[in-house]
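A.B. asks: What follows is a predicted protein model with its sequence.
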Amino acid sequence: VSEEIQFGEVIFALTRYEDLCFTLKIVTLLYA
């Protein structure tokens, strides 16, 4: 069970990271 939770947390972290990178790209385009 703990392994499944860890895997879910990793996926969630990666999703958050992708969202952050996407947001940074938008901001860069707006202020470039």
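C.D. replies: That came through, no problem.
A.B. asks: From here on, just use CA atoms for contacts and neighbour counts.
C.D. replies: OK.
A.B. asks: Can you tell me which helices and strands the strand or helix carrying residue 26 packs against?
C.D. replies: Secondary structure assignment for residue 26, by DSSP states H and E: helix 2-31. Judged by 3 or more C-alpha pairs under 8 Å, 6 or more residues apart in numbering; DSSP states H and E, helix 2-31 is in contact with no other helix or strand.
A.B. asks: What is the neighbour count of residue 22?
C.D. replies: Residues lying near residue 22 (other C-alpha atoms under 10 Å) number 12.
A.B. asks: ok, second structure coming up, stack it against the first:
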Amino acid sequence: GTPGFFINGVKVVGAQPFQVFEQVIEAELKK
């Protein structure tokens, strides 16, 4: 299937560039 990842419950679908993960992780860490 399509690769998908959950980062603190935020679903990131597909083969995303690392920058996208970095943005999601940074946003989650600031919560």
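C.D. replies: Noted; the coordinates are in hand. Because the structure is predicted, anything quoted here is derived from the model rather than measured.
A.B. asks: TM-score for this pair?
C.D. replies: The TM-score (TM-score structural alignment, normalised by the length of the second structure) is 0.45; 15 aligned residues with a C-alpha RMSD of 0.4 Å.
A.B. asks: In the helix holding residue 26 of the first structure, which residues are buried?
C.D. replies: Buried residues in helix 2-31 of the first structure, counted by 16 or more other C-alpha atoms under 10 Å: none are found.
A.B. asks: what does stretch 8-22 of the first structure contact?
C.D. replies: Residues outside stretch 8-22 of the first structure that contact it (C-alpha atoms under 8 Å, 6 or more residues apart in numbering): none are found.
A.B. asks: Residue 5 of the second structure - how many residues pack around it?
C.D. replies: Residues near residue 5 of the second structure, counting by other C-alpha under 10 Å: 15.
A.B. asks: Now do the helices in the second structure.
C.D. replies: For the second structure, the helices defined by DSSP state H occupy 18-29.
A.B. asks: ok now the helix holding residue 26 of the first structure, how far from the chain's centre?
C.D. replies: Its chain's C-alpha centre and that of helix 2-31 of the first structure lie 0 Å apart, by C-alpha atoms, centre = their mean, to the nearest Å.
A.B. asks: residues touching residue 20 of the second structure, list them.
C.D. replies: Contacts of residue 20 of the second structure (C-alpha under 8 Å, 6+ apart): none.
A.B. asks: separation between residue 4 of the second structure and residue 12 of the second structure?
C.D. replies: Per C-alpha to C-alpha, to the nearest Å, residue 4 of the second structure is found 6 Å from residue 12 of the second structure.
A.B. asks: okay, the two: which has more neighbours?
C.D. replies: Set residue 4 of the second structure next to residue 12 and count neighbours by other C-alpha under 10 Å: residue 12 wins out with 15 against 12.
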